[in-house]
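[1] Please find the sequence and the predicted model below.
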Amino acid sequence: MIVKNESAVIERLMKSVLPIIDSYCICDTGSTDNTVELIETFFKDNNIPGLVVSEPFQNFGYNRTFALQQCYNLENADYLLLLDADMVLEISPGFSIPDFKSSLTKDAYHIFQGSNAFFYKNVRILKNNPVFSYWGVTHEYVKTLPTSLYGDIEKTQLFINDIGDGGSKTNKFLRDIELLTKGLEELPNNDRYMFYLANSYKDSCQYEKAIETYKKRIEIGGWIEETWYSFYCIGKCYKELRQMEHAVFYWLEGYQHFQERIENLYEIIHYYRIIGKNSIAYMYYELADYIRQKYTSTDHLFYQKDVYDYKLDYEFSIIGYYCNRHNKDVTSSSMKALSHPSVDEDTQKNILSNYKFYAIPLKGLAEPNENIPLLTNFSTFIDKNEFVSSTPSIVLDTNSTKKNIIVNTRFVNYRIGNNGAYINKDKIITKNIMSVFDIEAKNWVKITEFELKYDAGYDNHYVGLEDVRLFSKNGQLQYNANRGLSYDHMVIENGTINLKSNMTLSSLVKKNSQRNIEKNWVLFRDHRNETKMIYEWHPLTVGTHRDHPEKLIDGNNKPITQFHPTDFIKTPSFFKWVRGSTNGVNIGNEIWFICHVVSYEDRRYYYHILVVLDNKSYEVLRYSKLFTFEKEKVEYTLGFIYFESRASFLIGYSVMDRETKYIDVPKVKLESLF
């Protein structure tokens, strides 16, 4: 490795290679900061032998070769790891370093470098052999023997994160242009010098010079990857110059010369989609998708992985609305793009905005259930002139020797207008009607019904318990609910329901760093039969509900309890918009939830998603495509149950907060959404 004024980044690199190296040899080309001191101190503190040598900078080929030569007499240096100061070596968990070292037999090994979205392979491990050297004034490469043997290291084992924030990058492009121009004076028409000179012109925004130089590189011929990339970059330069007819021409010329890459076709698709020529965009999309499926190698020069992974799918998530002659599933492409780790937030929001046109209505998968009308009968306890029925919650009764289900139906006194805005009265009132049904026989029977009594001491502008989520375990009926304490303050209430007294026993739940508005916390039962609570889904934050350690009392002289987080689990980035809808339903070793995502546009649009957790680790095992219940703008669910005997789910939901509905969906049909 060669360095110069790398004090800001060198320790980051050294920490990353510490597990794998046995010694070090670094050439300093003229640092005026404390780079050398940092290197020597770090390796001394970590008992790694080695040396720092000094040699004034001439060019990269010369100085890197000089650094190689200093390694020949090092002990414990059978192989050399070749890196730059602004890189980080990423070693996969579980990667056996001793086994890896003992497996090295070849002369040189390629390691992939770059980022998750853009990478290529380069010689980064080299046998310590005095006949090897570097060639090139800049963008140099390792020169081995014609008989040398090469190996490739899988990206899943080692990867070089090429961050590119080193101390010598300020004038990199101008420096490289000077070095490469001099190199071409000595070696006219050298393909490598010509290619990287064109790249340097492009990267320094000298697009006309870049185009001219790329054309010269194409005339030289040789390696197909460089000639294809030259066509591709000519198109990119013309795009910057706003000469799109020339850009499209050269992207197509690139396809004519090499048909195994799609970055050029992606640019054409994107261009025609942006200007509204979707039929042309779709024609090129079909070609690009065919190539992507046929040629699966990632071993390309400057491979733009994001184009293959999700950007092409994102284009289809828009084009597919206008052109889709083979009826390809647009929801799959949309979900693939939405869930990709590298996708930006604006793209995710745009996917959600378009998803309404493709979302699957779950109602279309439902089977007939003649007992559903019994569940939706309007309660005699409620004034129809003041209230409408809204979202139900449903749970299997674990306290009964019979097969019973318990239902809570919410009734509200507000409306949602045609534009999605709430139409409220002086107070926002919720009434909850509890019903118990005997489902033993073919025809279900309502056993009892009552209005749920609750602690009214917290009533204010908000009256009643909002979004009651029923949860039954070991014969005890529990719930979570949203409790509005003032216009801009909502908390979670947790408690139990006594079916004999029709009354709740509850407490408000506090959390450290609590937000002003807290809602959508859900409950589940894990493999130890312990009740757990989910606070949020990104990261998936699981915890326990316990007495507050400070024994706090609220203004109503009631004890406050606490949510104590215990597990934080990584989830896809779009889960930052996922909110809990239902409590968990246990099926074997899995826990099933229905959650929701809201797209905020001219109004709110609700989507739903099934999320399945492992009941022991709480890891997300899988999640479904987004769906709707019946393609209404505002839909909501608070509960569902699973009938194991017939492998089917009964799901309760509301439409526009004014209709209570249920659907019966076979498990096998829900599985089709994953």
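    Arrived safely.

[2] hey, let's count contacts and neighbours off CA atoms from now on
    Will do.

[3] which secondary structure element contains residue 652?
    strand 648-655 (DSSP states H and E).

[4] buried set for the very next helix or strand once past that strand?
    Counting by DSSP H and E, the element after strand 648-655 in chain order, helix or strand, is strand 659-666. By neighbour count with 16 or more other Cα atoms under 10 Å, strand 659-666 contains the buried residues 659, 660, 661, 662, 663, 664, 665, 666.

[5] ok, now which ones touch the first one?
    Going back to what we said before, that points to residue 659. Residue 659 makes contact with 388, 389, 390, 391, according to Cα atoms under 8 Å, 6 or more residues apart in numbering.

[6] rerun that using 7 Å as the cut-off
    Applying Cα atoms under 7 Å, 6 or more residues apart in numbering, we find residue 659 in contact with 389, 390.

[7] Buried ones in stretch 53-66, by neighbour count?
    54, 57, 60, 61, 62, 63, 64, 65, 66.

[8] Show me those that map onto helices.
    Members of the buried residues of stretch 53-66 lying in helices (criterion: DSSP state H): 60, 61, 62, 63, 64, 65, 66.

[9] and the strand holding residue 652, how far out from the chain's middle?
    Distance, stretch centre to chain centre, for strand 648-655: 28 Å (Cα atoms, centre = their mean, to the nearest Å).

[10] try it against this one:
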Amino acid sequence: MNNIMMTKTKKVKKVPKPTSVTLCMIVKNESHIIKECLESMIPYIDRYDITDTGSTDGTPELIKEFMDEYGVPGEVYLSDWKGFGDSAKNIGSRTEALNNAKEKADYAWMIDADDFMTGNFEYPSEMKEDAYSIRLGREDFVWWRNQIFRLESNWHYVGILHEYAACEKENPIVGRMGGEYKVTARTLGARNVGISTQEKYKRDAEELEDALYNENSPNYDPNNSRYVFYLAQSYFDSQQYEKSLESYGKRAEMGGWEEEVYYSLYRVAMITAVLDKPWEEIQQAFLDAYDSRPIRAEPLYQIARLYRQVHNKPRLGYIFAKMAMEIQYPQQDILFISDEVYKYQLLDEIGATAWAAGKPHVGYAACKRLIEENLVPDNERERISNNLKQYEQLLSQMHSEQAQNHVAQRMAEKTAQEKEKKKNKEKRKNRTKGSTKTSSPKNRKKRKNK
């Protein structure tokens, strides 16, 4: 008998969906990270259509082998690198990947090789929109980006860097995939291997500079506000702060998308603080950012934090923290939201400044909520627990003093009442004596003789 080995397909619980979805990617030399991404996405897809742009590390074979283990059908398409988005010369690699996926499924979920899905993602009961945006996150902020595309709506990507999806339809309808999940953008892909973060973004800045300022560049587009914004971002991430400050200021002056204008002003304020400019200039920059988009609490939080940490003026910090606490989480916004500000940092700021502001009950309530609702990271829990204990001790002492004062006040009131009663008694007694003297027989006789 032949010795035949049977390969057992790995099982994974699939998330129900109302339509077919293929995993769409562009990859190159992602063998060090691709399995983690694929495994996190398998519950949400029916197949894969991945375009490889020149791997030399066996990435295509690794993808096929891994997907076969889970019984997921699909194909890896081999191609050359054509840039991220479309250019004057040719379509970009992301657009090519979408085209490769056409007629293979109803929707394509575009994702990067170093992205990683966590949480409990659920599809809606029906899917009819032209695209859906997905929540992405890195470190302490999140943003939303169109990632799931109806293939028959003919989407394509635009831009040499930080490309975005555009649709041939005049007014495409875009939904948002809500729920308790997050796609973490880990910046661990091939573009980040063997190079420092600072050097990577310095190269990005050079490419964007070429598109904005080199008239001979095939990508020359001097009025592209998105390029200006991401040039400022690249300068910031490569620690070229003076250049970043100038570019963010330029982007804010260009107007257009309100969220991008706001974030440019917010980064102007952050850089002004990093460069240790005069406090009046820093505070005004944060106020300008807040004024441009008053539904965002981050600028007011930064003013509160700096008043407490840098200027040792916690009472003023408390005022700005309280103002910021009145702002609800900006559900409608999609660009770079500092989740931790809304989740716990503002409450923490209240807890740290309410003592000095003479509002111990407010500080106690803030610290208590942070601990009881488990809102804080583990490395902050001990500090906030200690703050809570100090508030408890202070309030206990205040209640004890109030009780003592209440007793003393009651005793004083009682003493005063007794004195008043005694005084009134004396008055009544004197009036009685006077009345008796007037009515004596001797006095009546005198009145009669008259």
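    That came in fine, so what should we check first? Note that the coordinates shown come from a computational prediction; the quantities given were computed from them, not determined experimentally.

[11] picking that back up, looking at the buried residues of stretch 53-66 of the first structure, point me to the pair that's furthest apart.
    54 and 61 (15.5 Å; Cα to Cα).

[12] remind me, longest helix of the second structure?
    helix 378-438.

[13] Check which helices and strands that helix sits against.
    helix 360-372 (3 or more Cα pairs under 7 Å, 6 or more residues apart in numbering; DSSP states H and E).

[14] The top strand by length along the second structure aligns to what range in the first structure?
    Criterion DSSP state E: the longest strand present in the second structure is strand 141-150. Under TM-score structural alignment, strand 141-150 of the second structure corresponds to residues 118-127 of the first structure.

[15] count of neighbours near the aligned partner of residue 306 of the second structure in the first structure?
    Residue pairing (TM-score structural alignment): residue 306 of the second structure is matched to residue 271 of the first structure. Neighbour count of residue 271 of the first structure, defined by other Cα atoms under 10 Å: 18.

[16] Also residue 93 of the first structure?
    Residue 93 of the first structure: 9 neighbours (other Cα under 10 Å).

[17] Verify the assumption that it is located in a helix.
    No. Per DSSP: H, G, I helix; E, B strand; the rest coil, residue 93 of the first structure lies outside any helix segment and is coil.

[18] how far away is it from residue 46 of the first structure?
    With distances taken as Cα to Cα, to the nearest Å, residue 93 of the first structure is found 22 Å from residue 46 of the first structure.

[19] just to revisit the earlier point, for the match of residue 306 of the second structure, which non-adjacent residue is spatially closest?
    Residue nearest to residue 271 of the first structure in three dimensions, not counting chain neighbours: residue 281, with 7.8 Å by Cα to Cα, 6 or more residues apart in numbering.

[20] I'd like the distance between that neighbour and residue 272 of the first structure.
    5 Å.

[21] Same check on residue 392 of the first structure?
    Per Cα to Cα, residue 392 of the first structure is found 47 Å from residue 272 of the first structure.

[22] more crowded one of the two?
    Neighbours per residue, other Cα under 10 Å: of residue 392 of the first structure and residue 272, the larger number sits with residue 392, 32 against 18.

[23] and that one, what is it in contact with?
    Applying Cα under 7 Å, 6+ apart, we find residue 392 of the first structure in contact with 407, 408, 409, 410, 638, 639, 652, 653, 660.

[24] can I get those residues in JSON lines with distance to residue 489 of the first structure?
    Shown next, in JSON lines, are the contacts of residue 392 of the first structure (distance: Cα to Cα, whole Å):
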{"residue": "407", "distance to residue 489 of the first structure": "28"}
{"residue": "408", "distance to residue 489 of the first structure": "24"}
{"residue": "409", "distance to residue 489 of the first structure": "24"}
{"residue": "410", "distance to residue 489 of the first structure": "21"}
{"residue": "638", "distance to residue 489 of the first structure": "21"}
{"residue": "639", "distance to residue 489 of the first structure": "25"}
{"residue": "652", "distance to residue 489 of the first structure": "28"}
{"residue": "653", "distance to residue 489 of the first structure": "25"}
{"residue": "660", "distance to residue 489 of the first structure": "27"}
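
[25] right, and out of those, which lies closest to residue 429 of the first structure?
    Among these, and counting by Cα to Cα, the member closest to residue 429 of the first structure is residue 410, at 10.2 Å.

[26] ok so that closest one is a strand residue?
    Yes. Looking at residue 410 of the first structure with three-state DSSP, it is inside a strand.

[27] what's near enough to touch it?
    So residue 410 of the first structure contacts 389, 390, 391, 392, 430, 431, 432, 433 (Cα under 7 Å, 6+ apart).

[28] Just the element for the closest residue to it other than its chain neighbours, please.
    Among residues not flanking residue 410 of the first structure along the chain, residue 432 sits closest, at 4.7 Å (Cα to Cα, 6+ apart). Using DSSP H and E, residue 432 of the first structure sits within strand 428-438.
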